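[1] Let me see the structure of the following:
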Amino acid sequence: MALSSFYKRRKAGSEQQPPGPTPYPVIGNLLELGDKPHKSLAKLAKIHGPIMTLKFGQVTTVVVSSASMAKAILQNHDSSFCNRMVPDAACSYNHQEIGMVWLPVSTPWKNLRKICNLHIFSSHKLDANQDIRRKKIKHLLAYVEENCRVGQAIVIGQAVFNTSLNVLSNTIFSVDLVDPTAREFKDIVWGIMTELGKPNLSDNFPLLKKLDLQGIRRRMTIHYSKIFEVFDRLIDQRLDQRQEHGYNTSTESSDVLDTLLNIRQDKSVEIDGNDIKHMLLVLFILFPFLHKFQVI
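    Prediction:
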């Protein structure tokens, strides 16, 4: 069953809303989510229909739980629902104003989308990186086979996580994170994903955002600071290498970092160093995270 959630804060009674369960004062329908929200929402949909309104704290949420209804919204009314609610955890370093995932439809968003469509996710680029993906999958299978041979237990989640990071790191930086010096980077990535996945009172009760009662935004700021330091080092190293070897943007094969640096140098699209770092953050963490949790 396809499930999509669209968050839109509205003034009470200002618009007709789809049916849904009666919310409790203050907390709304939060208690009805339970420990398995997807199953709870599926049960509620059987009662209230394929499109229903829920109140999560102070935030009104419209939940669509049928493929036909989701298609109608995403294709026929995409302009009304193209923006998304930005989790408070993602607002550190003003990422919501620069990161492509959170930007509203605008010129900066269109520029970043153009870069992704033409230079990062094009069929040509994906085909060029096929060998990297195949190689890392073979490494994962070999790792599993070796542990099975010696009777060693495997933490599948960690093994898959490491493989995914190594695929991304080779595609973006041409660097393998298996190297022990990259353990810090893995810890930062894991920390960011953990904080993004935590229920946050600030998302359900916007009045509490300034207080950051759970300290999630504070910890995210620390993680962002560390990962941007890593990106700065990698970018500086790449710029030194390009200057030393006389990099030719028209003939050299390039990874994602080289591609972004070429775009900045050629000024084919207006981006700066800060845009590049936030783009790398999106590619390394937020795209895999959103795909994992099927956030549209």
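[2] going forward, measure contacts between C-alpha atoms and count neighbours the same way
    Noted.
[3] just checking, what's the longest helix in the chain?
    The residue-count maximum for a helix in the chain (DSSP state H) belongs to helix 216-245.
[4] got the buried residues for the following helix or strand past that one?
    Counting by DSSP states H and E, the next helix or strand C-terminal to helix 216-245 is helix 256-266. Buried residues in helix 256-266, counted by 16 or more other CA atoms under 10 Å: Val256, Leu257, Asp258, Thr259, Leu260, Leu261, Asn262, Ile263, Arg264.
[5] Same question for stretch 117-133.
    In stretch 117-133, counting by 16+ other CA under 10 Å, buried: His119, Ile120, Lys125, Ile132, Arg133.
[6] Distance from the chain centre to it, please.
    19 Å (CA atoms, centre = their mean, to the nearest Å).
[7] got the end-to-end distance for it?
    20 Å (CA to CA, to the nearest Å).
[8] who's in contact with Arg238?
    Shown in contact with Arg238 (CA atoms under 8 Å, 6 or more residues apart in numbering): Asp258.
[9] no no, Leu177
    By CA under 8 Å, 6+ apart, the neighbours of Leu177 are Asn162, Leu165, Asn166, Ser169, Arg183, Lys186.
[10] Now the second one, please; I'll put the structures next to each other:
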Amino acid sequence: MNFAPLSHAMQSWANSDIYALLYPLFLLLLLLLLLILKKHIQSPPSRGQTLPPGPRPWPILGNAMEIGFKPHVSLSNLARVHGPLISLRLGSQLLVVASSPAAATEVLKSQDRLLSGRCAPQAFPISASVLERSSFIWAPECTERWKLLRALCRNELLSAKVLETGAALRERKTAEVVEFLGEKEGKVMEIGEVVHTLVSNVLSNLCFSKDFIDLRGGVGREFKEIVSAMKKLVITPNVADLYPGLLGKLDPQGLRGRPWNAIED
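    Below is the predicted model of the structure:
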């Protein structure tokens, strides 16, 4: 192929008045973007606070590059250097990691009422006000309503008495899975899918006295696909989670609402 005409056209455009006008404008927009990102990274809540030690963050990106694609390995290596409590920056977000049994006990048990709030992924098409009223998993703050919901769940679903009562149910559901695997002897099976169905049915029977998913397909297929799509969505890296104040409403990767769209795709 002859690329000479294309090269000549690009050179002509570079020498034109349009390029001379747009190039400074592009640099100005890039500078403004960097200033906005810097402002969001150096957010007022983090100033003046005494934070645990940690690696020095890079401009704009923070410590995202140091975590990489194997965060469990990276965080273990950082804990050897900086101790059991580590401060990290992921974009504009502050992340404190507890990596020892004593630190985890302090966070999850001793101070759990103060530290159990969760930032819901920006991909979820649910506002923070709705989550605050109806969720204790993704509740942004540990309010009195959150404490009430957690106490209700602990007493009605996770107490020792309830777990002991549900032992027969778990045994029955496990036996059904063993029987199902016996029917599939000699065939290739996705064990992860079978275990997912088992756990879902145990929880659904605990809450609603009914199976949500049929081991042999059919019933519950749509529910299973939605749950699988939501799990995939949660673990998908989203730049809006790193800069929620700047990119949260823009949804640059188009992930918001994808669990339902994934079924149609």
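[11] circling back: in PyMOL, how would I select just the buried ones from the contacts of Leu177 of the first structure?
    In PyMOL syntax, the buried subset of the contacts of Leu177 of the first structure is picked out as below (16+ other CA under 10 Å):
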select buried, resi 162+165+166+169+186
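[12] nearest to Asp240 of the first structure, of the contacts of Leu177 of the first structure?
    Nearest to Asp240 of the first structure among those, counting by CA to CA, is Ser169 at 19.3 Å.
[13] which residue packs closest to the closest one, ignoring adjacent ones?
    Using CA to CA, 6 or more residues apart in numbering and skipping the chain neighbours, the partner closest in space to Ser169 of the first structure is Val175 (5.6 Å).
[14] In the second structure, which residue is most central in space?
    Val234 (4.0 Å; CA atoms, centre = their mean).
[15] quick one: that one and Gln122 touch, right?
    No - when contacts are counted by CA atoms under 8 Å, Val234 of the second structure is not listed as touching Gln122 (9.5 Å).
[16] Quick check: the gap between Phe56 of the first structure and Ser65 of the first structure.
    Phe56 of the first structure is 17 Å from Ser65 of the first structure, by CA to CA.
[17] which residues sit in contact with the equivalent of Pro57 of the second structure over in the first structure?
    Matched to the first structure by TM-score structural alignment, Pro57 of the second structure sits across from Pro23. Residues in contact with Pro23 of the first structure (CA under 8 Å, 6+ apart) are Asn29, Leu54, Lys55.
[18] Apply 6 Å and report the result again.
    Neighbouring residues of Pro23 of the first structure by CA atoms under 6 Å, 6 or more residues apart in numbering: Asn29.
[19] Format the buried residues of stretch 117-133 of the first structure as CSV; extra columns: distance to Ser14 of the first structure.
    CSV is the format used below for these (distance: CA to CA, whole Å):
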residue, distance to Ser14 of the first structure
His119, 43
Ile120, 42
Lys125, 47
Ile132, 53
Arg133, 50
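[20] Take those residues and write them to CSV, including secondary structure and distance to Met279 of the first structure.
    Converted to CSV, those look like this (DSSP: H, G, I helix; E, B strand; the rest coil; distance: CA to CA, whole Å):
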residue, secondary structure, distance to Met279 of the first structure
His119, helix, 13
Ile120, helix, 11
Lys125, helix, 17
Ile132, helix, 21
Arg133, helix, 21
